[in-house]
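**Q** kindly return the folded structure for what I paste below:
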Amino acid sequence: MNPDLDFLLAHLARSHVTGGTTSSPPTEEFLRRLAEQLGLHSHDLFLLVGRPLPEGALDFDRTAGSWVSVLVQHALPLPAADRERLRARARAMAAAPRPVRSTEPPAPLPSCAPGFGPLLVRMLALRNLNRTAAAEVMCLMSDVCKSPSTIAMVRDGVKELDAELLDGFAAVLGVPATVLAALTGVRPSEGSVAPAPGIVDVAGLIWEVRHLTEAQVRGLSDMAEEFGRK
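**A** Sure, this is the predicted structure:
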């Protein structure tokens, strides 16, 4: 990884450990630019430094998250052109006015213990993935197959990150494990490589469907399944 990015990540990681207090807190624009270079999203880095998330960031249809693994299962084997068609459709859906769901405020992110394992679980929660959906998607995208209870243990700080889990989280986030290694201090597995283009595409698709309704995610899953039959 670029040594400059490695240094910046280490600096942000220290601010996370100390509760987000640094001599010069990073600006929103800096976080957005850094996130783009890393292949993460600015909201991920907002979590890292304790910055409030933008309004609407947690406006999820919680039942839709349980269908993301079905969408991923159908999208992974597709050729690049079909994956891009799915992503374009998801972006169009996300750009349209959101259906009125409830007058209640969005549910907060799950409470997590301090540490980088819990932080990564919160990053997946930003993608509308609860512990069950996270475990299913991680298994499909990385062959790192853990139970929902294991994800919950990472969330609660009971189970520490290791190289295998780092690979699993990296795949779902669509970034090289070395990025997360620089952030967390966990040594990546031997021979760890950047995720394949198809994994990166599907990680992008997961991000793009996070605000969609259950019916919309199911519709995209049907679309992906139909592509696979051709």
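
**Q** okay, CA-based contacts and neighbour counts for the rest of this
**A** Fine.

**Q** you'd agree residue 83 is up against residue 75?
**A** Yes. Taking C-alpha atoms under 8 Å as the definition, residue 83 is a contact partner of residue 75 at 6.5 Å.

**Q** what touches both of these two?
**A** Where contact means C-alpha atoms under 8 Å, 6 or more residues apart in numbering, the residues bridging residue 83 and residue 75 through contact with each are residue 202.

**Q** of those two, who's got more company?
**A** When neighbours are counted by other C-alpha atoms under 10 Å, residue 83 and residue 75 differ, and residue 75 comes out ahead with 26 against 22.

**Q** which residue, other than its chain neighbours, is closest to that one?
**A** The spatially closest residue to residue 75, leaving aside those adjacent along the chain, is residue 224, at 5.7 Å (C-alpha to C-alpha, 6 or more residues apart in numbering).

**Q** how about the helices in this protein?
**A** With DSSP state H as the criterion, the chain has helices at 3-17, 28-38, 42-49, 68-75, 80-95, 116-125, 131-142, 148-155, 163-173, 177-184, 197-208, 214-229.

**Q** the structure of the following sequence is requested for comparison with the preceding one:
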Amino acid sequence: MEFPSFGVLLRRLLDHRQLDVGSLSHAAGVSEAELRDVVDGRLPGADLLRALAPALKLHPADLFVMACQKVPDELAPLDASARRYVKYLVGYALCLPSDQRFDLRWLVRELPQEPRRQPYVPRKWFDPHEAGAGALVANMLYANRNLDWSTAAEVLALCSNGRMYVSASTVVMIGGGKAELTPHRLADLSTLIDMPAGDLAAMTGIPLPDGSPPEDPAADDAAALLWDVRRLSAQQVWQVAVRAEEMRYALPDDAIARRFRWTGPFRISRHPPNDRDS
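**A** Below is the predicted model of the structure:
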């Protein structure tokens, strides 16, 4: 399977946004000639991808995925073992009112940056040339948002309010090109990866379904929080998740507006992780 080059994906995105190469080169502060070469098929360099990200309002790491290039360590999640706490954090955050979700993100921003102890290894990396658009989206999930098989399925169900309630194996099969990335699935996945559904549809060539998913500020905030905690260690993510749990259980059950909630053992361990857990 021949997957479109980064230049093709970029051209589709620009066409969808009704932008031209000259406008993007000016906004990104890069050579228009260099950018046109990339649109015409030349492989983009790392510096160009970093420069384009803020101009496109996309994460630099996601541009590396779009270019089928390894995400540099400094742009990758800090601690692979932190993924075990993500489903708790997202589940609790979705139940909170907007001001408390803001407080959680503020807590994350205030936590100090710890040094990287080892290179980040994603749970899985899919080859878009073999699996197509499903691989592109799955790599944004597994490699850039520090998710594993089961966590990805659970967080998808939570952030879609139950619309995308699939098994962990189905998510893996989507990434491997063995299960269809349908328009409805694409729309729900776009929420989790914090990317406008129209952008993702334009790049992948998969049309959006009739009737967009309802606006869901809680899911948007949870997806942003998922991105924010990439820079944290497992112990720091555990700390944030414990705080989110305390905030959630301080609310009466009838104050929770979410129609769909994960029904598993919704309690996080009160014992912080240590180096041996990593």
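
**Q** that older thread, which residue lines up with the residue nearest to residue 75 of structure 1 in structure 2?
**A** Using TM-score structural alignment, the partner of residue 224 of structure 1 in structure 2 is residue 244.

**Q** re the thing from before, closest to residue 101 of structure 1 out of the helices of structure 1?
**A** Taking C-alpha to C-alpha as the criterion, helix 214-229 is the member of those that comes nearest to residue 101 of structure 1, at 11.3 Å.

**Q** may I see the buried residues of that closest one?
**A** Of the residues in helix 214-229 of structure 1, those buried under the neighbour-count criterion (16 or more other C-alpha atoms under 10 Å) are 214, 216-218, 220-221, 223-225, 227.

**Q** try stretch 34-43 of structure 2
**A** When burial is assessed from 16+ other C-alpha under 10 Å, stretch 34-43 of structure 2 yields the following buried residues: 35-36, 38-39.

**Q** now swap in stretch 80-87 of structure 1 and tell me
**A** Using 16+ other C-alpha under 10 Å as the test for burial, stretch 80-87 of structure 1 gives 82-84, 86-87.

**Q** for these, which one is nearest residue 28 of structure 1?
**A** For the buried residues of stretch 80-87 of structure 1, with residue 28 of structure 1 as the reference and C-alpha to C-alpha as the criterion, the closest is residue 87, at 26.2 Å.

**Q** counterpart of the closest one in structure 2?
**A** By TM-score structural alignment, residue 87 of structure 1 lines up with residue 105.

**Q** ok, now how distant is the nearest residue to that match once chain neighbours are set aside from residue 110 of structure 2?
**A** Take residue 105 of structure 2 and drop its neighbours on the chain: the residue closest to it by C-alpha to C-alpha, 6+ apart is residue 225, 6.2 Å away. For residue 225 of structure 2, the distance to residue 110 of structure 2 (C-alpha to C-alpha, to the nearest Å) stands at 13 Å.

**Q** again with residue 82 of structure 2
**A** In this structure, residue 82 of structure 2 and residue 110 of structure 2 are separated by 18 Å, where distance is defined by C-alpha to C-alpha.

**Q** the more surrounded of those two?
**A** Neighbour comparison, residue 82 of structure 2 and residue 110: the larger count goes to residue 82, with 24 against 9 (by other C-alpha under 10 Å).

**Q** can you tell me the closest non-neighbouring residue to the more buried one?
**A** Ranked by C-alpha to C-alpha, 6+ apart and with sequence neighbours excluded, the top spatial neighbour of residue 82 of structure 2 is residue 234, at 3.8 Å.

**Q** what sits against the alignment partner in structure 1 of that neighbour?
**A** Correspondence of residue 234 of structure 2 to structure 1, assessed by TM-score structural alignment: residue 214. Under the criterion of C-alpha under 8 Å, 6+ apart, the neighbours of residue 214 of structure 1 are 61, 63-65, 67.

**Q** skipping adjacent residues, who's closest to residue 94 of structure 2 in space?
**A** The shortest distance from residue 94 of structure 2 to any residue that is not its chain neighbour, by C-alpha to C-alpha, 6+ apart, is 5.4 Å, and that residue is residue 218.

**Q** corresponding residue for the one you found in structure 1?
**A** Under the alignment by TM-score structural alignment, residue 218 of structure 2 pairs with residue 198 in structure 1.

**Q** what's the separation between that match and residue 213 of structure 1?
**A** Separation of residue 198 of structure 1 from residue 213 of structure 1 (C-alpha to C-alpha) stands at 24 Å.

**Q** one more: residue 129 of structure 1?
**A** 13 Å.

**Q** neighbour count winner among the two?
**A** Comparing residue 129 of structure 1 with residue 213 by other C-alpha under 10 Å, the one with more neighbours is residue 129, at 26 against 22.

**Q** my guess is that one contacts residue 63, does it?
**A** No. Contact status for residue 129 of structure 1 versus residue 63: not in contact, 9.9 Å apart, counting by C-alpha under 8 Å.
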